[in-house]
Every structure is written in C-alpha cells, then in structure tokens.
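Participant: Generate a structure from the sequence data that follows.
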Amino acid sequence: MTRSFARRGVLQAAAAIGGSALVAPLGGVARAAGTAQQSWPTRFPLPDGFQPEGIAIGSTPYAYFGSIANGDVYRVSLATGRGSVVSQGLGPDHPVIGLKIDRRQRLLFLCGGTSREIRVADVRTGKLLKTYTVGSGKTMVNDVVLTPRAAWFTDSFKPQLYRLPLDASGQPGDEVETVPLSGDWEQGESFTANGISRTPDGKALILVNAFVDGGSLMWVDPRNGVARRVRIGETKLPNGDGLLLLGTILYVVQQMQNAVDVLRLDHAGRSGESIARITDPRFQIPTTAAAWGDRIYLPNARFDVEPKPDTPYDAVAVDQVKG
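Facilitator: Below is the predicted model of the structure:
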C-alpha cells in the first residue's frame, strides 16, 4: 500500500499555520481552539485508498485505524504522524469498521461490517487470534465498546447487540451471545444502530439510534437489552456515528454534518444537555473519535467521494471541550 510522503509534509505544514477548530458553546460565540502549545501534528495522512472508519487509542500515544477497503489495521505515532500497517486484512469482503484496543495493549477487537465477523487480533504481531460469525442475512457489525467483562458490538441492520465475554485477564471467550434490544428501541427499515459507549457510571450502555425521532441516544441495560431513550432536549443526531465518553462529557460524531456534538450527561447516562458543537474546515466526513492528552483524533472517511486506490485520506486532531 502506497503512501504520499509529499502530501504528509503539506498536511503537517497546513496544520501548523491554520485550520483551527471552532467550538461553539451553547448560546455563545464560536471561539478558536488553540493547538499551538503542542508540537505534535494535528493532521496526518493515512494510506491512499485506505477508506478509514474506526479509530482506537489505548494507554500509549498510538492511534489504530481500520480499513473498509481491505480490513488492514494501520498504526500511527501521534508524536510524528508516521505509521505502518500492523495487521494485514483479509481482503475487500472482510472490512474493519469500528475497533477498540484493550487496556493491557494486547488485543484489538475488530468489527467486520457486512462480513458478519467479529475478529480479535494480537496488537504486537497483528495476527488474527479469533474470528466469530454473528447475525444472519443482512447484518452489519458496526462499532464496539469494551467493559471489564465483555466486548459489546452493535448491529446496524438488526435490533440486537453482540456480547463477547472476557475473562478476568481480558481474554475473549469461545462464543458470542446475541442480546435483543427492546423497550424504547425502534428499528428503522435499514441502518439504525451505530456508535456505542458506556454510561459515566459504567453500569449501562449508550447507543446511537439513527431512526427514532430523527436521531437519538438510547440507554441500554446490558443484562436484558431493554432500551430507554436518553433525554437530551431538542438535540437531534441524524448522522450520529462514533461516541466518545470522557468523564461525563459525550462526544457524538455527526459525520455527514462535518461536526461533533458535545453533551454533558448525568452520572447514570439517562439525560444530558448540549454544551458545544465542534466544526473544523479540515473535517471531511469524520466518523469516529478517540482521545489522547487534551486532544480528540478523528479519521476523515470521505464518504462523499468515490473511493479509488489513489484517493487520499487523513486524520485530524481538535482540542477537547472543557466541561
């Protein structure tokens, strides 16, 4: 897979001289989010033709990106913006959509999209350790969140979650459990569930539902799949994709809007309020987000262009919102 090193220099130079994010507080005036205090790049290229969607950052300053094009996983040093493929994909029929890295920095949990696959890879060697096939018919394994005892995966085409149990050392079990969604959950005719996060108290899950009332958040009881709508006032999330929870602050990536809506949740994750919206001229349909230091990193999926082997892709960083 080729990379444009000339493009890397252009992007990093551009990041150094401009392209600041705008953070619009609720009812306030947009302000420029400063990035000058850090020397690390705020924009860096991904491989040409990569088609990124998910991002994961663990306890070290490296970001992992999954490829829709062929299922590769690409690791980037946040300090330099340079990277390489660390896990070879299985081809275009086996994409990687969402992904997460465990807290021990040993395992990558990969969402296989319409392949119906959940994969677990070794972080150090890139070797696929386990592959599970879930769902039936029209299934899309979209996003994943890790809890102390399980990895939870969303299915965008079916009203259900997939629970992969983890033992005390974080190793995955042999079987995946399907957990039907009920309660306030309503399934659209096609794409419905997207991003997933834990609640601030860690007792439940939060999901994006792209169908209910034009885009909503759902609080889900992991014991039985019962969903209750999160009360967020008049805020709509029609293009809600990846979720990132930092304390009680929830970042909701609104991909086609080229924006990130920022909410402050209560401790249980049952209600919240909008506190800011992040926009940035460098956004090109960002899909997911991960944090390091005081920054948020997002891949630009560029869903508005026809993907080709030489289509350029990149990732950008913006400052976190101070809650």
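Participant: Only C-alpha atoms from now on, for both contacts and neighbour counts.
Facilitator: Noted.
Participant: Now the nearest residue to residue 217 once chain neighbours are set aside: which helix or strand?
Facilitator: Leaving out its chain neighbours, the residue that sits closest to residue 217 by Cα to Cα, 6 or more residues apart in numbering is residue 208, at 4.8 Å. Per DSSP states H and E: residue 208 is located in strand 205-209.
Participant: now the angle from the following helix or strand past that strand to strand 205-209?
Facilitator: Once the chain leaves strand 205-209, the next helix or strand it forms, by DSSP H and E, is strand 216-220. With axes from the mean of the first three to the mean of the last three Cα atoms, to 10 degrees defining the directions, strand 216-220 sits at 150 degrees from strand 205-209.
Participant: Please verify my assumption that residue 261 contacts residue 274.
Facilitator: Yes - counting by Cα atoms under 8 Å, residue 274 is a contact partner of residue 261 at 7.3 Å.
Participant: Looking at the two, which has the bigger crowd around it?
Facilitator: A direct count of neighbours by other Cα atoms under 10 Å for residue 261 and residue 274 places residue 261 higher, at 22 against 18.
Participant: if I look at the nearest residue to the more buried one once chain neighbours are set aside, how far off is residue 250?
Facilitator: The shortest distance from residue 261 to any non-neighbouring residue, by Cα to Cα, 6+ apart, is to residue 277 (4.6 Å). Separation of residue 277 from residue 250 (Cα to Cα, to the nearest Å): 11 Å.
Participant: from memory the residue nearest to residue 217 sits against residue 218, does it?
Facilitator: Yes - with contact defined as Cα under 8 Å, residue 208 reaches residue 218; the gap is 6.3 Å.
Participant: by contact count, what packs against the strand holding residue 208?
Facilitator: Other helices and strands packing on strand 205-209, by 3 or more Cα pairs under 8 Å, 6 or more residues apart in numbering; DSSP states H and E, are strand 193-198, strand 216-220, strand 240-246.
Participant: How about residue 313, nearest residue that isn't a chain neighbour?
Facilitator: Spatial nearest neighbour of residue 313, chain neighbours left out: residue 46 (5.3 Å); criterion: Cα to Cα, 6+ apart.
Participant: Apologies, that question was intended for residue 131.
Facilitator: The nearest residue in space to residue 131 (Cα to Cα, 6+ apart) is residue 119, at 4.4 Å.
Participant: picking up where we left off before, present the helices and strands packed on strand 205-209 as JSON lines; the columns should include distance to residue 77.
Facilitator: Putting the helices and strands packed on strand 205-209 into JSON lines (distance: least, Cα to Cα, whole Å) gives the following:
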{"stretch": "strand 193-198", "distance to residue 77": "25"}
{"stretch": "strand 216-220", "distance to residue 77": "32"}
{"stretch": "strand 240-246", "distance to residue 77": "20"}
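Participant: Distance to residue 74 and mean neighbour count added to those, as TSV?
Facilitator: Shown next, in TSV, are the helices and strands packed on strand 205-209 (distance: least, Cα to Cα, whole Å; neighbours: other Cα atoms under 10 Å):
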stretch	distance to residue 74	mean neighbour count
strand 193-198	21	26
strand 216-220	30	26
strand 240-246	18	25
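Participant: one more, for comparison:
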Amino acid sequence: MTVSADLLTWMLDSDPSLRWQVERDLAGEPAEVWEQTRRRVATEGNGAALIAQQGEDGQWEGGAYFPAGFFGSPESEMPGQPWTATTWTLKDLREWGVPASVLAGTAEKLDRNSRWEYDDLPYWGGEVDVCINAFTLGTGAWLGADVSALARWFPEHQLADGGWNCEAEEGDSVRASFHSTLNALRGMLAYETFTGDTSLRASRHRGEEYLLERRLAYRLSTGKQVAPFVTEFVYPNRHRYSALAALDHFRDASLLDRTGPDPRLADAIAMVRAARHPDGSWHQGRPLEGRRWFDIDVPEGHPSPWLTFLALRVLQWWDAAR
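Facilitator: Here you go, the predicted structure:
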C-alpha cells in the first residue's frame, strides 16, 4: 500500500499527536525527527490543551470515569456520556505518546484523591467493568502506578470462550463481547509494553484467539457479521469496536510478539480497503455522543487524517508481510 506525496503531506499537516506517528510509521523519518515532534505533544496542540485542564487533585473534571456531579444533573439525561473525566483524558494522552514524566505525581495524586463512581473503590484497584479496568491497567502501567493486582483480575475474569464481557460481572452474560474483549486486550498489551511483565501474555493470546476465530467480524454460530459497528470507523473510538480498531491492536501485538499477521485477519483487511474513498482517504464516521473538551478529528463524513493514518499503517503492515 503506497502513500501518495499529497496524502502524506495532508496527514503531516496535523496536531503533533498525529504528526509524530505519521513521521515514524508512514514517512519513515529517522528517530531524531519523530521523537522531536513527539516531545511537542505535551507543550502544544491537543496534548497541551488536555494537560492544562488537570486539577490540583490530579483529576480531570473532579471525577474518575464521569465528571463530579454528573449523576442527577441534566447532562446525565442526555445521549452518550461526557468524555472529559480522568480516565478518558489520560487514555488520550497515553495513546498520543505523552511521556509519563510530564505527568509526574499524577499516579500518587489519583491514589490519594480519586475513587470510582462504582462503590467508591480506589482508583488504581479498578472496579467491576472490564473496559474501565482495561483503560486503568494501561494507564497505570504508563504512569508507574502499582496495578499488579488489577493485572491479575483479567485472567481471573476471562470467560470460557476466551473473551470478556462488561455485563458478565452483573450475571447478565456468560458470552464475551467484541467491544469488551478488544478493550481488555489493548489494556493488557499496554501493560506488557510499559512494564515488560509478560505474565498476561497467555491470557492475551487466548483473548486474541476469540477474535481470530470469528475473523474479527462474524458470529461463530451463524457466520454472519456480528453488527454494523464492525465497519463503522470513527476517531476517537473511545471504547467502541471496529475492524480497524481490532486490526490496529493486532498490528501492535505482532510487533511486540515478533510474529507476522494471522491469515484470519484477511476479511477485516478487506473491509478496511473497501472503506477507502477515491481520494485515498478514509472518512469520519458518526462520532460518539457526549461532551468533550474539543473536537480531536473532523466532523462526520469528512476525510479524516486520523482514520487515514490508522488504515494505511495497518494495510502497510499487512502488505509488507506478503
């Protein structure tokens, strides 16, 4: 998958949080170039704007998963949820490549001051929702918090089919979901990447097999596509599953594990190729509803630099192995 000069220039003309990744993964720039751009994420653009919103207690908007005072407020009756509290903001900063040193002391402040909205549990211990725990696991490993106990939670709560489901803890399901499983896998992979601890690798591989058996898109029982969300690409995807988001994980995992792409990814790869527009870009899907600090990417239906970058990176990885 070749990238035209015009398309590359368009993606490079972006916030540092995207630009450094384009430089590294598509433009082939030397490390001294993209590392210099990466350092800018914390001092300008979207990264700096989010960092500036951190409260003295280490939190954003005074809450762990939701802003303080959210429940019972008029906003709680609106569609979606706000994406401005601590967990979501840290997830963005981590995925944009902000060095943990920039947020020195945050792990300790959250340990002292932040509690989950569920049962007032301490922040770094997680709670009962697998997706929330996955975000917390990855972020804790990045910031240097002790999340070893939370890491053990994932194999203990892995379902018989190999995946995870946010509804399982309430006794509402014994079957895994695509969304929950991918979020768990990404959190576990981030934990291993930041800490070097491989104790979750077997559990992660078993969860990856859950998605691979279903070719990232289909029900095992009927062979039909699990839901329209598989081919609905949006950035930021927050917690939402898509074939592109799943492929992005499998690319990251293969680089860490030093393995090639699994052939069972072929259908998902074809879905990504099919979504490309004649101008070579991928267009923004319908953004998830809810208040946010600011718009990170373009409006629905517009050519998306973020989605185009993610799609091209995955396709180059796939094509290079062939």
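Participant: Could I get the TM-score for this pair?
Facilitator: Between these two chains, after superposing, the TM-score reads 0.30 (TM-score structural alignment, normalised by the length of the second structure); 163 aligned residues with a Cα RMSD of 6.5 Å.
Participant: Quick check: next helix or strand after the strand or helix carrying the residue nearest to residue 131 of the first structure?
Facilitator: Assigned by DSSP H and E, residue 119 of the first structure falls within strand 117-122. Once strand 117-122 of the first structure ends, the next helix or strand along the chain (criterion: DSSP H and E) is strand 128-133.
Participant: after that next one, next one along is what?
Facilitator: Next along from strand 128-133 of the first structure, by DSSP H and E: strand 141-147.
Participant: which secondary structure elements does that following strand contact?
Facilitator: With contacts defined as 3+ Cα pairs under 8 Å, 6+ apart, the packing partners of strand 141-147 of the first structure are strand 99-101, strand 107-111, strand 150-155, strand 193-198.
Participant: Is it possible to get CSV of these that adds distance to residue 291 of the first structure?
Facilitator: CSV is the format used below for these (distance: least, Cα to Cα, whole Å):
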stretch, distance to residue 291 of the first structure
strand 99-101, 12
strand 107-111, 17
strand 150-155, 19
strand 193-198, 14
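Participant: Which one, of those strands, ends up nearest to residue 317 of the first structure?
Facilitator: strand 99-101 (18.3 Å; Cα to Cα).
Participant: Can you give the contact residues for that closest one?
Facilitator: Here strand 99-101 of the first structure makes contact (Cα atoms under 8 Å, 6 or more residues apart in numbering) with 54-58, 65-66, 107-111, 143-146.
Participant: and of those residues, the nearest to residue 193 of the first structure?
Facilitator: residue 143 (9.0 Å).
Participant: re the thing from before, surely the residue nearest to residue 261 of the first structure forms part of a helix?
Facilitator: No - assignment of residue 277 of the first structure by DSSP: H, G, I helix; E, B strand; the rest coil gives strand, placing it outside any helix.
Participant: and it, how many neighbours?
Facilitator: Residues lying near residue 277 of the first structure (other Cα under 10 Å) number 21.
Participant: now residue 130 of the first structure
Facilitator: Neighbour count for residue 130 of the first structure, taken as other Cα under 10 Å: 14.
Participant: Excluding sequence neighbours, find me the nearest residue to it.
Facilitator: residue 120 is the one closest to residue 130 of the first structure (Cα to Cα, 6+ apart), at 5.2 Å.
Participant: so the nearest residue to residue 151 of the first structure once chain neighbours are set aside, which of the three states?
Facilitator: Nearest non-adjacent residue to residue 151 of the first structure, counting by Cα to Cα, 6+ apart: residue 164, 5.1 Å away. Here residue 164 of the first structure is recorded as strand under three-state DSSP.
Participant: circling back: who touches both of residue 277 and residue 250 of the first structure?
Facilitator: residue 262.
Participant: returning to what we had before: now the strand holding residue 208 of the first structure and strand 193-198, what's the angle there?
Facilitator: Using the same axes, to 10 degrees: strand 205-209 of the first structure against strand 193-198 is 160 degrees.
Participant: tell me which residues of strand 205-209 of the first structure are tucked away?
Facilitator: Neighbour counts over strand 205-209 of the first structure (16 or more other Cα atoms under 10 Å) mark 205, 206, 207, 208, 209 as buried.
Participant: same check, this time on stretch 184-197 of the second structure
Facilitator: Quick answer for stretch 184-197 of the second structure (16+ other Cα under 10 Å): 184, 185, 186, 187, 188, 189, 190, 191, 192, 193.
Participant: now, which of these lie within helices?
Facilitator: The helices, defined by DSSP state H, take in 184, 185, 186, 187, 188, 189, 190, 191, 192, 193 from these.
Participant: How about the first one, nearest residue that isn't a chain neighbour?
Facilitator: On the basis of Cα to Cα, 6+ apart, the spatially nearest residue to residue 184 of the second structure that is not a chain neighbour turns out to be residue 134, at 5.0 Å.
Participant: sorry, back to before: my read: the residue nearest to residue 261 of the first structure touches residue 31, true?
Facilitator: No - the pair residue 277 of the first structure and residue 31 does not pass the contact test of Cα under 8 Å, sitting 10.9 Å apart.
Participant: Which residues are in contact with each of these two?
Facilitator: The contact sets of residue 277 of the first structure and residue 31 overlap at 23, 24 (Cα under 8 Å, 6+ apart).
Participant: Over to residue 12 of the first structure. Which of the three states is it?
Facilitator: helix.
Participant: can you tell me how far it sits from residue 145 of the first structure?
Facilitator: Distance, residue 12 of the first structure to residue 145 of the first structure, by Cα to Cα: 31 Å.
Participant: between these two, who's got more neighbours?
Facilitator: Neighbours per residue, other Cα under 10 Å: of residue 12 of the first structure and residue 145, the larger number sits with residue 145, 23 against 18.
Participant: Does the more buried one touch residue 207 like I think?
Facilitator: No - contact criterion Cα under 8 Å: residue 145 of the first structure and residue 207 do not qualify, at 10.3 Å.
Participant: and residue 316 of the first structure, how far is that from residue 295 of the first structure?
Facilitator: For residue 316 of the first structure relative to residue 295 of the first structure (Cα to Cα), the value is 10 Å.
Participant: and the two most separated of the buried residues of stretch 184-197 of the second structure?
Facilitator: Pairwise distances across these (Cα to Cα) peak at 14.2 Å, for the pair 184 and 193.
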